[in-house]
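1. Build me a model from this:
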Amino acid sequence: MRQVVRIAMVAGEPSGDLLASHLIAALKQHLPDAVFYGIGGPKMDAVGFDSWWPLEKLSVMGYWDALKHYREIAGIRRQLKKRLLDQKPDVFIGIDAPDFNLGLETDLRAAGVRTIHYVSPSIWAWRGGRIKKIARAVDRVLALFPMEPPLYDKERIPVTYVGHPLADMIPMETSRAAVREKLALSRDGPIFAMLPGSRQGELAAMADIFVKTAQIIREQHLPTARFIVPLTTRETRLQFETAIYRQGATDVPFRLLFGHARDALGACDVALVKSGTSTLEAALVKRPMVITYKIARFSYWLMKRMAYLPYVGLPNILAGRFVVPEVLQDQATPENLAAELVKLYEDKDNAEAIQETFTDIHYQLRQNTAEKAAQAVMRCLN
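-> Take a look at the predicted model:
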């Protein structure tokens, strides 16, 4: 009788949920009877994953948020480790979430479980010393970005460059007119996409700033401007609606969407995007953007001290230069953000140059990621 392959996974962010769901689907093509379990999100659940805890339990923002939830997260990790050591899966795949997964992977590997870390921690941006910990923790790293494998090769850590699944999913060209028609929007006039984040903590920090930015654009610069805001949950939608009322901006033409971030980006001329995976999505849709965020002061201070690069946004990191502006922390005022967004909207030559750079990035990242990652997992299993 054929033995069932057991694959444990932990994802701690919506972006990890997406990556893992594609990997599970690809692995099922090779291992139709395999079982998948651990910590995951709705996309993983939809392809047959058994979530022992939902990923929201691990989804924290910055050091201060992590400290507030430390006891609960540490308790989950203890229980998870015990269950996994009792059951001994054939392989454990940590999807990003390095602060949670690397320690778990170290313990599992020491107990004889093969371990893979999918998404390299940002050792090229900050905390480069973690590569020693990664070497102890994993049998292989699956890297999303082309600048990562040489760092692991240097330390003789097995690594496979798999590209990024968003580059496979998003077409090379997105017709602005077609998306506007799909959303029943006029083809004319400036449209700004506003992506303030997917978590309630992010909305708490950014919603009022985004609303006020839209107000300033309408009142001081572009009176015909409209704004599309994709939000992931009822809670984040309510937070944004509350910010609209709090700022007295009920006359600003906001179009709130449930999800559909890619449609919002496709329809817009320029986007305002909270730093994170959404900035990569905006780059792959080839839209100019302003990247922003605000986090707890202590978290920001710590990250600045430990950072190696002058930029935080993925599009700029991948290009190796400031392709689009980053307006962060204390500089992230509605006035500054509005000025940068309007400048991007009005500079059509710059928009064309940005599009060319983003097209180059798209080709680099388009690697049939899920299948490449599945093949690497199969080699580890065999």
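2. rest of the way, CA atoms for contacts and neighbours
-> Fine.
3. and the next element down the chain from the helix or strand harbouring K43?
-> Using DSSP states H and E, K43 sits within helix 42-46. Remark: after helix 42-46, the chain's next helix or strand is strand 50-54, criterion DSSP H and E.
4. how about this one, so we can line them up?
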Amino acid sequence: MASSADQSVALVAGESSGDLLGSRLLAGLRAQMPDLRLHGIGGPHMAEQGFVSDWPMDQLTVRGLFEIIPRYREIKGIQNALRDKLLQERPAAFVGVDYPGFNLGLEEQLRKAGIPTIHFIGPQIWAWRGGRIKKIARAVSHMLVIFPFEESIYRQAGIPVTYVGHPLAEVIPMQPDMPGARWRLGLSEMTRVVAILPGSRMSELKHNGPGFLEAARLLRQRDPSLQFVTPMAGEKQMVFFNSQIEQGGYQDLQIKLVLGQSHAAMEAADAVLVASGTASLEVALFKKPMVIAYKMIWASYQIMRHMGYQPWVGLPNILAREFLVPELLQDAATPRALADAMWQQLEDHAHQRRLVHRFTEMHHTLLRDTSKESAQAVSEVLQGRRPGASRI
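-> Have a look, this model is predicted:
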């Protein structure tokens, strides 16, 4: 086998959550193969591991079935250009980090050309679009999954799979340090804190922001001492959300906007109003009460709600197999409903204690040395071995 100095591995992460997850894999891979050349598309966390992004990750970040239409030609052009680059380079392997709409199509073409393909984080076929399993079988040489129940799904479909645990379970402490987080963010320890997380994408801010802000106003009417903190994924998002605050007349709420630091905001909070997605799982790992909410354009929602296989959309509820925390989606996510649900999360102390217990159990279930486990699986693919075969 060629030395790692002679090899390259290409990766694609299309959004901030994938960038963080991908960085954990790269940290383990760097430890095993320090000279490996790493490039593709990724963000700042992956760059910290020596990853070189051939295109800015922001050019891929979009969510929703109809929201992608105006950007389809641009994104398809990037996919084609990257495909041609990789077919010429022939990396030792390609790793698609989540972002299945882009990565599975690319993986199918690369695998057909003889390049091993690894998909890190299985698409949520257990939640919706189960027919994707056939495309995955064609596109993916090996699947790395982050939830334990996913292994049997892929094995039954004949897809090689390894459960590597969830990287966030390693990053987030088992015992949150609320006073320390409040000190870091400049928040008072004397009054309650509500973290508001309307999403990291511009489209999410557009659809979720106004309702989340009005809910905050209603909560402040019930408790004038409440503090609000909102982490922003980037400068562009901060400017946009600040404009929503000004245009809606919410300056009196004195919401503390911080760049990044989403984990500090969650850790500092008594309760969190969070857009559905990976962030809701992060809140659960911080053992916090929450309300999960989401809005998107009407047409996208009508299609997606008919494609779901189970009654939950929030990851904490999916993992628990019950409605541990409220979910308010689309028309149900009115400011009044959000405020009422959040108030209950703040006031119901027995519920809070139950959540701490359940979320702690969840944390232990997801906790593995994900960086090492995922890197080991990738390393074995590079060596031409089936991951896990030597460990059975």
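5. Got a TM-score for the pair?
-> Overlay of the two chains. TM-score (TM-score structural alignment, normalised by the length of the first structure): 0.97; 381 aligned residues with a CA RMSD of 1.2 Å.
6. Following superposition onto the second structure, what is the mean distance for the helix holding K43 of the first structure?
-> Helix 42-46 of the first structure: mean distance to aligned residues in the second structure after superposition is 1.7 Å, counting by mean CA distance after the TM-score superposition for the first structure.
7. Okay, buried residues for that helix please.
-> K43, M44, D45 (16 or more other CA atoms under 10 Å).
8. whereabouts in the first structure does stretch 49-60 of the second structure align?
-> Aligned by TM-score structural alignment, stretch 49-60 of the second structure falls on residues 47-58 of the first structure.
9. Quote the end-to-end distance of that stretch.
-> 21 Å (CA to CA, to the nearest Å).
10. and the helix or strand hosting I41 of the second structure, how far from the chain's centre?
-> Take DSSP H and E as the rule and I41 of the second structure turns out to sit in strand 37-42. On the basis of CA atoms, centre = their mean, to the nearest Å, strand 37-42 of the second structure sits 19 Å off its chain's mean C-alpha point.
11. Tell me which other helices or strands it touches.
-> Contacting strand 37-42 of the second structure under the criterion 3 or more CA pairs under 8 Å, 6 or more residues apart in numbering; DSSP states H and E are the following elements: strand 8-13, strand 52-56.
12. and the last one, how far from the chain's centre?
-> What it means is strand 52-56 of the second structure. On CA atoms, centre = their mean, the centre of strand 52-56 of the second structure falls 20 Å from the chain's centre.
13. Against Q237 of the second structure, how distant is Q261 of the second structure?
-> In terms of CA to CA, Q261 of the second structure sits 14 Å off from Q237 of the second structure.
14. Likewise for Q345 of the second structure?
-> In terms of CA to CA, Q345 of the second structure sits 27 Å off from Q237 of the second structure.
15. residue boundaries of the helices in the stretch 151-300 of the first structure?
-> Under the criterion DSSP state H, counting those that start in this stretch, the stretch 151-300 of the first structure carries helices at the ranges 165-169, 176-182, 200-216, 234-246, 261-267, 277-284, 297-306.
16. Tell me which residue of the first structure matches up with D35 of the second structure.
-> Aligned partner of D35 of the second structure by TM-score structural alignment: D33.
17. coming back round to it: what separates the helix holding K43 of the first structure from the chain centre, distance-wise?
-> 17 Å.
18. now stretch 81-97 of the first structure
-> For stretch 81-97 of the first structure - counting by CA atoms, centre = their mean - the centre lies 23 Å from the chain centre.
19. What span of the second structure is that stretch aligned with?
-> Following TM-score structural alignment, the aligned partner range for stretch 81-97 of the first structure in the second structure is 83-99.
20. and the matching stretch, which residues are buried?
-> R83, L86, R90, P91, A92, A93, F94, V95, G96, V97, D98, Y99.
21. any idea whether the fourth one is helix, strand or coil?
-> Secondary structure assignment for P91 of the second structure (DSSP: H, G, I helix; E, B strand; the rest coil): coil.
22. got a list of what it touches?
-> By CA atoms under 8 Å, 6 or more residues apart in numbering, the contact set of P91 of the second structure is Q7, S8, V9, A10, I115.
23. Once you drop chain neighbours, what's closest to the most centrally placed residue in the first structure?
-> Most central in the first structure under CA atoms, centre = their mean is T277, positioned 2.7 Å from the mean C-alpha point. Residue nearest to T277 of the first structure in three dimensions, not counting chain neighbours: S15, with 6.9 Å by CA to CA, 6 or more residues apart in numbering.
24. same check, this time on E235 of the second structure
-> That would be L259: by CA to CA, 6+ apart, it lies 7.1 Å from E235 of the second structure.
25. these two touch, right, the one you found and Q237?
-> No. L259 of the second structure lies out of contact with Q237 (CA atoms under 8 Å); the separation is 9.2 Å.
26. who has more neighbours, those two?
-> Using other CA atoms under 10 Å as the criterion, L259 of the second structure and Q237 rank with Q237 on top: 21 against 13.
27. could you list every residue that touches that one?
-> Q237 of the second structure touches S200, R201, M202, L205, counting by CA under 8 Å, 6+ apart.
28. was I right about the match of D35 of the second structure contacting V4?
-> Yes. Here D33 of the first structure reaches V4: they are 6.1 Å apart, a contact under CA under 8 Å.
29. Now do the strands in the stretch 1-150 of the first structure.
-> Assigned by DSSP state E, counting those that start in this stretch, the stretch 1-150 of the first structure shows strands spanning 6-11, 35-40, 50-54, 91-95, 114-118, 140-143.
30. same check, this time on the stretch 251-382 of the first structure
-> 254-258, 270-274, 289-293, 326-328.
31. Give me the mean deviation of the second one from the second structure.
-> After superposition onto the second structure, the average distance of strand 270-274 of the first structure to its aligned residues comes to 0.4 Å, using mean CA distance after the TM-score superposition for the first structure.
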